[in-house]
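Novice: Structure of the sequence below:
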Amino acid sequence: MTVTSTSTPDRDSRPRAGTPAYRRTVIALIAAAVATFAQLWSVQPILPAVAQDFDTTAAQAALTISLATGGMAGFTLVWSGLADRLGRARVITLSLALATLVGCVAPLTGDLLPLLALRALQGAALGGVPAAAVAYLAEEIHPADVPRATGLYIAGNPLGGMGGRLLAGMAAEYGGWQWGVGANTLLGLLALAVFVLVLPRTRTRSTAPRPHDNGGENMAARLRAALSTRGLLPLYAQALLLMGAFMTVYNLLGFRLMGQPFGLSQAAASLLFLAYTAGMAGSAAAGPMTVRWGGHTVLTLAGALMVAALATLAAPSLAVVIAALLVLTFAFFSAHATASAWVGRQAVRARAQATSIYTLCYYLGSSLFGWMGGLVYDAVGWNGALAFAAVLTVLAALVALRLRRLS
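Specialist: Prediction:
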């Protein structure tokens, strides 16, 4: 008599960590993140140059960031619907291609209003990547390795943001803000090529159109699920409030460093964006920290670190400012990676729509509160802007109390 085993093997055939398919998928998504965030934030380190060239205020110059992030926020749901129909990989490719085309035109503008319009269009085009990327990983990677893969993808956000900001700052030192934007368009094109060439060619849930996905539910039903599922609203609030606090600091950082008491040059001030390396570390560490301590604990600790860093950024010492930026950036991206992955796990019925709403809140926070932070800075200065960011961070921590029982 033959005795058969009663154990049930793991029949999920999706790639596990350490396999070639997993590595190629993660590398491709990191490249997509680099292309997205290098172009999205290319203007941020050169806002003083934009303000000087167009003879405008810090708040008005910051609209080049706010309108881009606002465009991204406004179109994430549109892109998520297209991803359901066309496939997530195709949407990511189309999104990056359109954004790069717009980026080629932006340096040719000679007035602020056309530049603002093009930045809004570029942000709208870039919305396809965050609308589809986390859902792509949740569907294409083995569930046990999704938090790690998501953390690595999120680490590509500060990698692209940091690289793009440094590139823009250095290029603008020699050729004005136009060179800064143009250099990042070229970087985006190269990263798009990496995404297309490296992503595994599989016809699975995220690469094929899925007209009958979600049990035939229409968009309205999926949106209702994304808004009513327990725990998702507090997670959306984390994106809105924490990103607003973070962008308040980074939008105004160049003005602070190029003014007194520091008096740094454009190129030297842009080097402070190397603090984004701490963001890559925070994103990558978020997955293991969440597994060990739980998501709510990670969010709480990250919020406390952000408040401490914001208080320290008021110091007149450059060394202290650098240290505080490192802590702030590590804490923010730890929180962002934790909340983003949590949304992907929590939203079972409407994952694409939930991740899109999270992304919408994330960039709405950047657009709205980043602009409001500029108004505060113009009115009462750097310390007032830091206090504004601290209030947003505390509000996020209070809302996160609703997540304790889900962690």
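
Novice: contacts, neighbours, all on C-alpha from now
Specialist: Fine.

Novice: now the strands for the stretch 301-407 of the chain?
Specialist: For the stretch 301-407 of the chain, strands defined by DSSP state E, counting those that start in this stretch do not occur.

Novice: From the contact counts, what lies against the helix or strand hosting residue 49?
Specialist: Applying DSSP states H and E as the criterion places residue 49 in helix 47-54. Helices and strands touching helix 47-54, as assessed by 3 or more Cα pairs under 8 Å, 6 or more residues apart in numbering; DSSP states H and E, comprise helix 58-61, helix 146-198, helix 232-258.

Novice: Here is a second sequence; please produce its structure as well for comparison:
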Amino acid sequence: MARHAKGTAAYRRVNLALFLAGCATFAMLYTTQTLLPQLSGAFHLSPAQASASVSVATGALALAVIPVSMLSERWGRTRIMTVSVFAAALLGVLAAFAPDFGTLVALRTLQGVALAGLPATAMAYLAEEIEGTSLPAAMGLYVAGNSIGGMGGRLVTGLAGDLGGCRTALLTIGLVALACAVAFRVLVPRSRNFRPADRSARELAGTLRTHLADPVLRRLYLLGMLFMAAFGTVYNYLGYRLLDAPFNLPEAVVGAVFVIYLAGTFSSAAAGRMVGRFGHRGTLWAASAVTAAGALLTLPDHLVFVIPGLVVLTAGFFAGHAAASAAVGLRATRGRAQASALYIAAYYLGSSLGGPLGGIAFHDIGWPGAVAFVLTLCALAALVTAGLRTRNSAATPVTQSSARRAPARA
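Specialist: Predicted coordinates for the structure are as follows:
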């Protein structure tokens, strides 16, 4: 059947529905990141222990995204997305009433599984339902919803947590996400071009094995993991540092620090230009160096260094993520959906593994320990990038436009 084109009412409905679902998904995924100091106080936890509330959600998403993407091939895109966003929102509301931290972690784990439904299917839905020349704009708006949800969710939880505590913040995000879920269900047009896949689970597993056997793709997946681990470490534990002496900032102000995420919007576009000029390998080396430089700038106990350092680190992270994820799409000649799903899984697994390990360094040594951990990850990323000198690899220069198609998720 005909696909929705720019300018039509159905196209606008698709855009708004996916924008709201993206906002809700990525606001919920990182709900507790801004609240980690409060969770430490409420449940008597170390920073590394409190960070489990973030790590279990991203880890569950990482493990669920590939199976859920397979389910969407059989059950349909809109059904999976609807169940995903409603289940996650309801679990988010329940999390506000968790009697203890163990219950909160269990609910966040289930929420991570539920949240996998949107990134696993949204882009496939858009590709099937949106007319070709209108697709880039629709993809861009969906990615914008992801970024705005990630940033806005942290801002809202910071403000709500400052006014009413961590339970109020969790309830606020849960209710906002539930409202977005209702709006999504009302707005999203049903799939008109979806056809259930007749591929067996064995065939899909074979495609995954093929991707994992590719040494270039393996390195790209590892790069996504390393960049996200470094980024998650800084943003997980920065709040503890800014709330404590010598900064002593209010929680609402600490939450507002996430506005710095906007630096990633500009660096993602810049990464496209850099890839066109220097290739993926040169861009990834530069991203590793910029991320490390940003981490070093945060070491002095003065906001005049910490804030610019965060801007630099955030720009480096998003540039590296954009370059690596674009390279995955270029390297995979078949089964691109599964190749991208593997990258998403590795990316969020980096958050799940890096967060607790960075928390141990922060707890034992302080902020210099967290920075040292980030620098180690950046050095490993540079070494992994060196191995991308492979004939016919995605590390060779490509066009600027191809790099810009890479989504910036966080």
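
Novice: Would you tell me which of the helices and strands packed on helix 47-54 of the first structure gets closest to residue 14 of the first structure?
Specialist: When those are compared by Cα to Cα, helix 146-198 sits nearest residue 14 of the first structure, at 10.6 Å.

Novice: secondary structure class for the equivalent of residue 89 of the first structure over in the second structure?
Specialist: For residue 89 of the first structure, the aligned position in the second structure is occupied by residue 78, per TM-score structural alignment. Under DSSP: H, G, I helix; E, B strand; the rest coil, residue 78 of the second structure falls in the helix class.

Novice: any idea what residue 264 of the second structure aligns with in the first structure?
Specialist: So, by TM-score structural alignment, residue 264 of the second structure is matched to residue 279.

Novice: so its match touches residue 156, yeah?
Specialist: No - using Cα atoms under 8 Å, residue 279 of the first structure makes no contact with residue 156, being 9.4 Å away.

Novice: out of these two, which sits in the more crowded spot?
Specialist: Per other Cα atoms under 10 Å, whichever of residue 279 of the first structure and residue 156 has more neighbours is residue 279, with 31 against 27.

Novice: who's in contact with stretch 361-368 of the first structure?
Specialist: 63, 65-70, 72-73, 236-237, 239-244, 246-248 (Cα atoms under 8 Å, 6 or more residues apart in numbering).

Novice: now with 7 Å?
Specialist: 66-67, 69-70, 72-73, 236, 239-241, 243-244, 247 (Cα atoms under 7 Å, 6 or more residues apart in numbering).

Novice: Same check on stretch 23-34 of the second structure?
Specialist: Contacts of stretch 23-34 of the second structure (Cα under 7 Å, 6+ apart): 53-54, 57-58, 85, 112, 115, 145-146, 148-150, 152-154, 157-158, 170, 173, 177, 180, 236, 239, 255.

Novice: still on that earlier bit, secondary structure element for the match of residue 264 of the second structure?
Specialist: Residue 279 of the first structure belongs to helix 276-293, assigned by DSSP H and E.

Novice: now the angle from that helix to helix 146-198?
Specialist: If you take axes from the mean of the first three to the mean of the last three Cα atoms, to 10 degrees, helix 276-293 of the first structure sits at 140 degrees to helix 146-198.

Novice: Show me what counts as buried in helix 276-293 of the first structure.
Specialist: 276-287, 289-290 (16 or more other Cα atoms under 10 Å).

Novice: From residue 257 of the first structure, how far off is residue 270 of the first structure?
Specialist: According to Cα to Cα, to the nearest Å, residue 270 of the first structure and residue 257 of the first structure sit 9 Å apart.

Novice: now do residue 16 of the first structure
Specialist: 45 Å.

Novice: if we can go back for a sec, give me the mean distance between the helix holding residue 279 of the first structure and the second structure.
Specialist: Superposed on the second structure, helix 276-293 of the first structure shows a mean distance of 4.0 Å to its aligned residues (mean Cα distance after the TM-score superposition for the first structure).

Novice: Please say which position in the second structure residue 30 of the first structure maps to.
Specialist: Under TM-score structural alignment, residue 30 of the first structure pairs with residue 19 in the second structure.

Novice: Isn't its match up against residue 139?
Specialist: No - Residue 19 of the second structure is not in contact with residue 139 according to Cα atoms under 7 Å; the separation is 9.7 Å.

Novice: Name the residue in the two with the higher neighbour count.
Specialist: Legend: neighbour count by other Cα under 10 Å for residue 19 of the second structure and residue 139, higher for residue 19 (25 against 22).

Novice: which residues does that one contact?
Specialist: 141, 142, 145.

Novice: ok, and those residues in the first structure?
Specialist: Contacts conserved in the first structure for the contacts of residue 19 of the second structure, using both residues aligned by TM-score structural alignment, their matches' Cα atoms under 7 Å: 142, 145.

Novice: could you redo the contacts of residue 19 of the second structure as a markdown table and give each row distance to residue 388 of the second structure?
Specialist: Converted to a markdown table, the contacts of residue 19 of the second structure look like this (distance: Cα to Cα, whole Å):
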| residue | distance to residue 388 of the second structure |
| --- | --- |
| 141 | 31 |
| 142 | 30 |
| 145 | 32 |
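
Novice: Show me which of the contacts of residue 19 of the second structure is closest to residue 386 of the second structure.
Specialist: For those, the nearest to residue 386 of the second structure is residue 142 (32.7 Å; Cα to Cα).

Novice: Relative to residue 398 of the second structure, how far out is that closest one?
Specialist: 24 Å.

Novice: secondary structure class for the counterpart of residue 203 of the first structure in the second structure?
Specialist: In the second structure, residue 203 of the first structure lines up with residue 192, judged by TM-score structural alignment. Secondary structure assignment for residue 192 of the second structure (three-state DSSP): coil.
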